[in-house]
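> For reference, the sequence and a predicted model appear below.
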Amino acid sequence: MHTDLVAALDIGGTKIAGALVDGQGRILVRTQRATPAQEDGETVMRAVEAVLGELAAGPLWGRATALGIGSAGPVDASAGTVSPVNVPGWRDYPLVRRVRAVTGGLPVELIGDGVAITAAEHWQGAARGHDNALCMVVSTGVGGGLVLNGRLHPGPTGNAGHIGHISVDLDGDPCPCGGRGCVERLASGPNIARRAIEAGWLPGPDGDTSAEAVAAAARAGDPVAVASFERAAQALAAGIAATANLVEIDIAVVGGGVAKAGDVLFTPLHKALGDYATLSFVQRLTVTPAQMGTDAGLVGAAAAALARRPDATAAGV
């Protein structure tokens, strides 16, 4: 076993997490800061530097041979820049160059957060042992990533597998991305809740209008809440089936906050998948919940860093 470690950063609109991770995917050291998402770009960078500084202050830092970054997107791995939708101070921000400068020139691997979660699920989670997989994150947005022929497939800029912006309803709602009828516009948490409210769903006395509240109402049998989740499941099924037809995946892993709804989502999702994944070569496609939880971004960023090393100890990442 290789004794060296990799450093990992998981950068989102809420938190910036950092870790040192070994070749088995174990997190040995971790730290995090809140993301000052509404501040200017330099203030956000100072939070990243603080996380890296805490990692570097520990005794294990000297063994880190590379650093992986999973960031909210869009990212551009070819340019080393990030433009997270929910961090307006960062637009084409040269994150890779800045992180290299802070870490004394460690090799840095940048991927989008959906690709990072895919790397984690393939290395240690629900897609382990599958050579062709789609992993999805269904939460405030809908993101994802692909494993093809046993390897992570981030694409040239690190955004491949971004299933949230496949159009599944040609005459559907305009999506903020500029498209129309995107999976995200139908299946993200805020859009599940929006559609339920527009269709007449009434929140309970606590006034909670989150997708979680809609899921609870659906579990209790509220027909409007059930219908909103069924529509989301139909959109996800159409996107998953389109992906399977295109690149022959045999498993789709679904994580993120909306997936926590459990059977309220997965029962109609399995049913709808049967309606869309009809060709012979995609009929055995399975859909399963993600396993990696909140550490997926860090573990996936580490997997991407390990995969880039000449001795690539992380099997199959």
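Here it is on my side, so go on.
> can we go C-alpha only for contacts and neighbour counts from here?
Noted.
> Just list the residues touching the residue nearest the centre of the chain, thanks.
What sits nearest the mean C-alpha location of the chain, by CA atoms, centre = their mean, is Gly114, with 2.8 Å. Residues in contact with Gly114 (CA atoms under 8 Å, 6 or more residues apart in numbering) are Cys135, Met136, Val137, Gly143, Gly144, Gly145, Asn159, Gly161, His162.
> Select from those residues the one having the most neighbours.
Ranked by neighbour count (other CA atoms under 10 Å), those have Cys135 at the top, with 34 neighbours.
> Please name the nearest non-neighbouring residue to that one.
Distances taken as CA to CA, 6 or more residues apart in numbering put Val253 closest to Cys135, at 4.5 Å, once the chain neighbours are dropped.
> so Val253 sits right up against Met136, yeah?
Yes. Judged on CA atoms under 8 Å, Val253 makes contact with Met136 at a distance of 6.0 Å.
> how about the strands in this protein?
Ranges of strands in the chain, per DSSP state E, are 5-11, 15-21, 27-34, 64-71, 75-76, 81-82, 108-112, 133-138, 142-148, 151-152, 251-255, 286-289.
> To Leu170, which of those lies closest?
The closest of the strands of the chain to Leu170 is strand 142-148. By CA to CA, the value is 18.0 Å.
> now the contacts of Gly114 as a markdown table including distance to Arg33?
Shown next, in a markdown table, are those (distance: CA to CA, whole Å):
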| residue | distance to Arg33 |
| --- | --- |
| Cys135 | 27 |
| Met136 | 25 |
| Val137 | 22 |
| Gly143 | 23 |
| Gly144 | 25 |
| Gly145 | 26 |
| Asn159 | 25 |
| Gly161 | 28 |
| His162 | 27 |
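> this is the other structure I want to compare:
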Amino acid sequence: MHTDLVAALDIGGTKIAGALVDGQGGILVRAQRATPAQEDGDTVMGAVEEVLRELTASPLWSRARALGIGSAGPVDASAGTVSPVNVPGWRGYPLVERVRAATGDLPVELIGDGVAITAAEHWQGAARGHDNALCMVVSTGVGGGLVLNGQLHPGPTGNAGHIGHISVDIDGDPCPCGSRGCVERIASGPNIARRALENGWQPGPDGDTSAAAVAAAARAGDAVALASFERAAQALAAGIAATATLVEIDIAVIGGGVGKAGDVLFAPLRAALKDYATLSFVQRLTVTPAQMGTDAGLVGSAAAALARRPSVTSA
């Protein structure tokens, strides 16, 4: 029998998912709406409130003792606000305040979506048992989070571990964040596809120009597609090695759509890592695919709420 539970929200540019989660990471109730990402801020919040209404209608809601939110960022956990790049109607939006109002002042823990996925992988996935880990999402963007000394390390604003905006090419292309040569500018799915197209890769008869299509071409031996993934792998390796050198992680977990490319990504990444992770204390660093799948954001948001509410347990 489940006793105390936590609620979780996973908010991104495509979907808003919610769940009631037990102390073992099991999802007992779930709800989801599409994100009206191009609408005004209150319309987006309306979709969040619809998800919350569905959760609060469950008989299990009375057992929820806290709520964790993993949101596309940047987020500011100290202020309780979010400014997702892909949701222009939310800039400094008081999400925590609005969620508390919709849930009867339930305690709320806000973290970035990369940190949420890190919490999930450390709790139940590929980073389980590792005290010092970097977990990454390589997809439309590149995000991440850290586990240090066995504890999730979101940082003061909930954005620590945001490896996508480490610069690995100081003379590289401008990044939308304002810097140059960021990991995201080189290794994200759209940039893998952009680089392949710019260098002469031709999509198939279906016209698919996504990173997944580039990965398929690479698996078939297309030299340009392979080169685009190798460049992405090099950028990821440089960012991972820099992080490992700074904080002594021993594992890097990679999820997201690009992470599903398999050996097309992981083989050149592991090879490149040998060129960047050269100091003795990082030479044993391993890189592995994520395990948690599409529920990682919800499970990780719940984990963050559980970590802040040590009395929340499951029987």
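It's in. This is a predicted model, so every value here is computed, not measured.
> coming back round to it: quick one: closest of the strands of the first structure to Ala218 of the first structure.
Per CA to CA, nearest to Ala218 of the first structure of those: strand 133-138, 17.6 Å.
> got a list of contacts for that closest one?
114, 117-118, 121, 127, 142-148, 161, 163, 187-189, 240, 243, 249-259.
> dump the residue contacts of Ala301 of the first structure.
Neighbouring residues of Ala301 of the first structure by CA under 8 Å, 6+ apart: 8-10, 67-70, 109-111, 116, 119-120.
> With adjacent residues omitted, what lies nearest to it?
Once flanking residues are discounted, Ala301 of the first structure sits nearest to Gly68: 4.5 Å by CA to CA, 6+ apart.
> now swap in Val82 of the second structure and tell me
The nearest residue in space to Val82 of the second structure (CA to CA, 6+ apart) is Val75, at 4.3 Å.
> If you tally nearby residues, what's the number for the residue mapped onto that neighbour from the first structure?
Applying TM-score structural alignment, one finds that Val75 of the second structure aligns to Val75 in the first structure. Val75 of the first structure has 25 neighbours, counted by other CA under 10 Å.
> do the one 3 residues further on as well
Taking other CA under 10 Å as the criterion, the count of residues near Ser78 of the first structure is 12.
> Please name the residues that touch the closest residue to it other than its chain neighbours.
Spatial nearest neighbour of Ser78 of the first structure, chain neighbours left out: Thr157 (5.3 Å); criterion: CA to CA, 6+ apart. Counting by CA under 8 Å, 6+ apart, Thr157 of the first structure makes contact with Val75, Asp76, Ala77, Ser78, Ala79, Ile111.
> Quick check: the aligned residue for Thr157 of the first structure in the second structure?
Match for Thr157 of the first structure (TM-score structural alignment): Thr157.
> So that match versus Gln234 of the second structure, what's the distance?
Per CA to CA, to the nearest Å, Thr157 of the second structure is found 29 Å from Gln234 of the second structure.
> Kindly report the same for Gln151 of the second structure.
From Gln151 of the second structure over to Gln234 of the second structure the distance is 29 Å, taken as CA to CA.
> quick one: which of the two has more around it?
Each of Gln151 of the second structure and Gln234 has its neighbours counted (other CA under 10 Å); Gln234 has more, 25 against 15.
> thought that one was touching Phe266?
No. Gln234 of the second structure lies out of contact with Phe266 (CA under 8 Å); the separation is 10.5 Å.
> Format the contacts of Ala301 of the first structure as TSV; extra columns: distance to Val96 of the first structure.
Below are those laid out as TSV (distance: CA to CA, whole Å):
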residue	distance to Val96 of the first structure
Ala8	13
Leu9	11
Asp10	13
Leu67	10
Gly68	10
Ile69	9
Gly70	11
Glu109	8
Leu110	7
Ile111	11
Ala116	16
Ala119	19
Ala120	21
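> Out of those, grab the one that's most surrounded.
Counting neighbours by other CA under 10 Å, the top entry in those is Ala119, with 35 neighbours.
> show me what contacts the closest residue in space to Ala233 of the first structure that isn't next to it in sequence?
Nearest residue to Ala233 of the first structure, sequence neighbours excluded (CA to CA, 6+ apart): Leu269, at 4.6 Å. The contact partners of Leu269 of the first structure, taken as CA under 8 Å, 6+ apart, are Glu230, Ala233, Gln234, Leu236, Ala237.
> any idea how far Ala126 of the first structure is from Leu269 of the first structure?
Distance, Leu269 of the first structure to Ala126 of the first structure, by CA to CA: 17 Å.
> What ranges does the stretch 51-200 of the first structure have for its helices?
Taking DSSP state H, counting those that start in this stretch, the helices of the stretch 51-200 of the first structure run over residues 95-102, 113-124, 183-187, 189-198.
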